[in-house]
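S.K.: Turn this into a model:
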Amino acid sequence: MPKSKVRKKVAVTAASSSAQANSNSYTTTRVKVAGPSGPVYIGIMLGLMVLGLLWLVVFYLWGSQIGFMNSIGNWNFGVGFALMIAGLLMTMKWR
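M.R.: You can find the predicted model right below:
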């Protein structure tokens, strides 16, 4: 099946009220559409989510053997979830 043509979005605004009274003429204004996100943005977004997951897995399995993880204790949950939430928040700006 052939792919249809992609058209730019056009916002329609009413011309002046006097021109509208005489005829149904409208002026068109081009709307600037943001392009897709770059590969670096997507890499950072996915990287933060995976890093948060790995942080929690490492804390569960080897947290008592790693010095700095053992010293911050249950704050490791906050670090892991904060990394994952930062990645999830980035998905809202992803195009």
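
S.K.: make it CA atoms for all contacts and neighbour counts henceforth
M.R.: Fine.

S.K.: tally of neighbours for residue 58?
M.R.: Residue 58 has 14 neighbours, counted by other CA atoms under 10 Å.

S.K.: typo on my end, residue 50
M.R.: Burial of residue 50 is recorded as 15 neighbouring residues (other CA under 10 Å).

S.K.: Can you tell me the element it falls in?
M.R.: helix 39-62 (DSSP states H and E).

S.K.: Now do the closest residue to residue 80 other than its chain neighbours: how many residues are near it, please.
M.R.: Distances taken as CA to CA, 6 or more residues apart in numbering put residue 52 closest to residue 80, at 4.2 Å, once the chain neighbours are dropped. Neighbourhood size, residue 52 [other CA under 10 Å]: 22.

S.K.: list the contacts for residue 52?
M.R.: 79-84 (CA atoms under 8 Å, 6 or more residues apart in numbering).

S.K.: I have a second one here; can you model it like the first so I can compare?
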Amino acid sequence: MAESKVRKKAGARKQRDAQTSTPRVKAPGSRRWVPPVFITVGLLGAAWLVIYYIAGRQIPFMGDLGNWNILIGMGLMASSFVIATQWR
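M.R.: Predicted coordinates for the structure are as follows:
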């Protein structure tokens, strides 16, 4: 039985695509370090804020920083979300 023209075209297209396709690049390796670092930095930022609000005036270096403590705590939490984007 004769093949239809559609099949012939599809077969020729597959051969042409196989010859002209570029080799696939392998995805980067596992990033197992991301979840522990993400959680650690996020919890560190939250702990910084909690400690500042509870005992900030009694800790010498935190009292000297004043409202910069809020920026430090929020910055740590924001950086943890930036780190989380590296996880695949």
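
S.K.: coming back round to it: and the gap between the aligned partner of the residue nearest to residue 80 of structure 1 in structure 2 and residue 14 of structure 2?
M.R.: The pairwise alignment with structure 2 assigns residue 52 of structure 1 to residue 45, based on TM-score structural alignment. When distance is defined by CA to CA, to the nearest Å, residue 45 of structure 2 is 54 Å away from residue 14 of structure 2.

S.K.: Residue 62 of structure 2 now?
M.R.: Between residue 62 of structure 2 and residue 14 of structure 2 the distance is 67 Å, computed by CA to CA.

S.K.: Going along the chain, name the helices of structure 2.
M.R.: Assigned by DSSP state H, structure 2 shows helices spanning 5-20, 34-55, 60-65, 68-84.

S.K.: before we move on, back to that, most neighbours among the contacts of residue 52 of structure 1, which one is it?
M.R.: Neighbour counts for the contacts of residue 52 of structure 1 (other CA under 10 Å) peak at residue 84, which has 23 neighbours.

S.K.: quick one: it and residue 37 of structure 1, what's the gap?
M.R.: Taken as CA to CA, the span from residue 84 of structure 1 to residue 37 of structure 1 is 19 Å.

S.K.: do residue 71 of structure 1 as well
M.R.: Distance from residue 71 of structure 1 to residue 37 of structure 1, by CA to CA: 39 Å.

S.K.: can you check residue 21 of structure 1 too?
M.R.: 44 Å.

S.K.: before we move on, what about residue 59 of structure 1?
M.R.: As judged by CA to CA, residue 59 of structure 1 and residue 37 of structure 1 stand 32 Å apart.
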